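Undergrad: pasting the structure only:
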């Protein structure tokens, strides 16, 4: 299965697409600190999943 078709990548992209606009509606007193931590964690998850996906692809043998 191609990396782009894996459900985990599609779902995390959908989650981030929902989370970014939703975070603008948090209460003003907590918006900056809570939003920064929440979005940071969400983007860290996405980055780690992408690194995992690249590691799972088989390496091509070197041409000689």
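TA: Now that the structure is in, tell me what you want to look at. Note that this is a predicted model, so its numbers are computed, not measured. Numbering: from 1, shown residues only.
Undergrad: could you use CA atoms for every contact and neighbour count after this?
TA: Fine.
Undergrad: what are the ranges of the helices in the chain?
TA: Per DSSP state H, the chain has helices spanning 7-22, 28-56. These are given in chain order.
Undergrad: in this structure, which residue is most central in space?
TA: With distances taken as C-alpha atoms, centre = their mean, the chain has residue 46 as the residue nearest its mean C-alpha position (2.0 Å).
Undergrad: ok, and here's another one to check against it:
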């Protein structure tokens, strides 16, 4: 079994694996960048659209 490190969004509890086993520095940075891009994409997909039909909308 290979240990895996995760990035976890503490608000949504979404966990993204970013390393598994030994990585060289370049592979680690590349995988870390991919993980953060995925986290941003998931956060964007989970945003609720705002409606302008609400009385409190400006």
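TA: Done, it's in. Computed from a predicted structure; not experimentally measured.
Undergrad: tabulate the helices of structure 1 (TSV), appending distance to residue 62 of structure 1.
TA: Written out in TSV, the entries for those read as follows (distance: least, C-alpha to C-alpha, whole Å):
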stretch	distance to residue 62 of structure 1
helix 7-22	29
helix 28-56	17
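Undergrad: nearest to residue 64 of structure 1 among those helices would be which one?
TA: Taking C-alpha to C-alpha as the measure, the helices of structure 1 were each checked against residue 64 of structure 1, and helix 28-56 came out nearest at 23.4 Å.
Undergrad: quick one: the closest one to chain centroid distance?
TA: The offset between the C-alpha centroid of helix 28-56 of structure 1 and the centroid of the whole chain comes to 6 Å, using C-alpha atoms, centre = their mean, to the nearest Å.
Undergrad: and it, which residues are buried?
TA: By neighbour count, with 16 or more other C-alpha atoms under 10 Å as the criterion, the buried positions of helix 28-56 of structure 1 are 35, 42, 46, 50.
Undergrad: the residue nearest to the centre of structure 1 maps to what in structure 2?
TA: Applying TM-score structural alignment, one finds that residue 46 of structure 1 aligns to residue 39 in structure 2.
Undergrad: isn't its match right next to residue 17, touching?
TA: No: with contacts counted by C-alpha atoms under 8 Å, residue 39 of structure 2 stays clear of residue 17, the gap being 10.6 Å.
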